[in-house]
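Chemist: sequence-free structure coming up:
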């Protein structure tokens, strides 16, 4: 591997900064094997000056406390290696990653290990001291160590500090309590910790939690949305509230708090409205072109089946069914209208259609309403209603659910968040839950594709921009 001195690197950097050529041309001119070297030199010079061009041999050894400060900053902020290196004036960013790995695997002693064969003097001294102990003294010492282990090691973890897994055997309160009962030397021998490691974590446990405020806000978001938000949507919700937090830090906090997105899936027979050709089958005008920049231009509809449970006079459980007929705007995935009934019927579809038509009258273009080939959408009443209001009718191909994926997507999300894993004991209870969820879905539930807004927020926002 070719090595270059500082003077040579400086000449190359000066030539680049003077505009004498790019990385590739300067590599040929100076006989450098890879243009990547020049890119690194220029970046190091711009960040650290001449010190950035110094050879690795000229780099001084960093003290353990400095390494800990760097790692604490990296863990708390989530900044990249380059950003942390620039902050602390470190010329080799990969060095930080090496420190982090040693710290995670070996603790603080991993940051202070010197190269070469470890000294045997301490081990030999310890063995000599042990030989001087009588059998009775040795037994007393073992009893003391066992007592220390019971009081110190076998307590459950109660701290979220990112301690290396092999060191995390205690809770923060055990430090002070154990010191009152046992000598420090006994605790260190029982735990196998170096003194520096023990004192460092004792100091960390006494510090206040810097993330306490953001943890409370995250917990509030999760509780408000019934555990349906993962860390990505928590990130979007925090930004809406004016908190800019790195998404990796949010993930660490959710893991610390034991927060997981609770969604349930359960396979069941899909309700089908297809009864054959009983009326007119329209063409697939939408043809999976679901995107539109105009509100109320493209709507879609379908029917989905729900179940609830009641008991008869003998106490026997009876499974009953209910049906949801919504109309969804493809512009922002907003549910414009819906009906919830105890049986599939034409009147529920027509009532929801009438409401959707009334809402979409402000559209400057002709509206298209898409559906599958269900019997309700082939009815003469339905077809005539669309025609009388100048609305295009579009139908999916037979047996192809992907042709109506926006509606299928809504049903899937809805059932995961309010239906699967729950038992409803009456039609009224289920109807109220469906109504509440649709209001929540339209007005509060944020979506990534709507730039972190709810469907209604997005519609109002775009209308204000267009005004």
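Modeler: Cool, got the structure. Since this is a predicted model, take the numbers as computed values, not measurements. Numbering: from 1, shown residues only.

Chemist: hey, let's count contacts and neighbours off CA atoms from now on
Modeler: Will do.

Chemist: so how many other residues sit close to the closest residue to residue 108 other than its chain neighbours?
Modeler: Leaving aside its chain neighbours, residue 108 sits nearest to residue 197 (5.5 Å; criterion: C-alpha to C-alpha, 6 or more residues apart in numbering). Residue 197: 15 surrounding residues under other C-alpha atoms under 10 Å.

Chemist: Okay, one more to line up with it:
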């Protein structure tokens, strides 16, 4: 069963979460029933346990993290002291996809920087074409709604990505058209070739995301194996 493409209400999120916490159903079963990505669902549960109903409300603002917190979280995870979800809960990180991005950056030899550094230029966003907006949305969705990562990758604002994703989930590609002028909207329809290329990119984004996740799991298992050998 494919994931649902429309947005979830607070009530729907809460009902799914309570199915696990109160009714003792498995995360896998509830994820399948509600057509939710398991990683996303685990983030909902963590946020609910930490902040209650307020934790289930989607933030429309960019959350800043210090360089020190990022490094501590990455070190904590790579040392095998907690899973992705446990690490996010310990360091109050918005989603596991954010943590994955830090780990990928760190393990590829790049420095971790405070979130606020270099992000002011993206606060007002930029003009984009319909094709860009569709690709940006597809990237965010493929990475379990990683608005931060999409904003960084495509040099647009967090607010733009958040708004585009919500529109796309509710009404599809047509909701991403620029409505500010008739002459603009008349030129915005994507050709079948463009749609096919975007679909291929969407699948590539998802494959890369899954490969990264599998790579991190393998790395963690190797760290745990070495730790056992030392003991």
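Modeler: Alright, I've got the coordinates. Values in this document were obtained by computation on a predicted structure and should not be read as measured data.

Chemist: Could you quantify their similarity as a TM-score?
Modeler: Remark: TM-score between the superposed chains equals 0.37 [TM-score structural alignment, normalised by the length of the second structure]; 123 aligned residues with a C-alpha RMSD of 4.4 Å.

Chemist: before we move on, the earlier item: pretty sure the residue nearest to residue 108 of the first structure is touching residue 109, no?
Modeler: Yes. Counting by C-alpha atoms under 8 Å, residue 197 of the first structure touches residue 109, with 7.0 Å between them.

Chemist: ok so, going back, would you mind measuring from the residue nearest to residue 108 of the first structure to residue 68 of the first structure?
Modeler: According to C-alpha to C-alpha, to the nearest Å, residue 197 of the first structure stands 11 Å off from residue 68 of the first structure.

Chemist: Could you do residue 198 of the first structure as well?
Modeler: For residue 198 of the first structure, the distance to residue 68 of the first structure - C-alpha to C-alpha - is 14 Å.

Chemist: for residue 324 of the first structure, same thing?
Modeler: Counting by C-alpha to C-alpha, the gap from residue 324 of the first structure to residue 68 of the first structure is 58 Å.

Chemist: now do residue 221 of the first structure
Modeler: According to C-alpha to C-alpha, residue 221 of the first structure stands 33 Å off from residue 68 of the first structure.

Chemist: Which strands or helices does the longest strand anywhere in the first structure pack on?
Modeler: In the first structure, taking DSSP state E as the definition, the longest strand is strand 317-329. Judged by 3 or more C-alpha pairs under 8 Å, 6 or more residues apart in numbering; DSSP states H and E, strand 317-329 of the first structure is in contact with strand 298-301, strand 304-311, strand 334-341, helix 346-359.

Chemist: quick one: buried residues of that strand?
Modeler: 322, 323, 324, 325, 326, 327, 328, 329 (16 or more other C-alpha atoms under 10 Å).

Chemist: try stretch 136-143 of the first structure
Modeler: In stretch 136-143 of the first structure, counting by 16+ other C-alpha under 10 Å, buried: nothing.

Chemist: Residue 98 of the second structure against residue 152, yeah?
Modeler: No. Counting by C-alpha under 8 Å, residue 98 of the second structure sits too far from residue 152 to count as a contact (11.5 Å).

Chemist: Between those two, which has more neighbouring residues?
Modeler: residue 98 (19 against 14).

Chemist: what about residue 72 of the second structure, neighbour count?
Modeler: The number of residues packed near residue 72 of the second structure is 14, by other C-alpha under 10 Å.

Chemist: How about the contacts made by it?
Modeler: Residue 72 of the second structure sits next to no residue when contact means C-alpha atoms under 8 Å, 6 or more residues apart in numbering.
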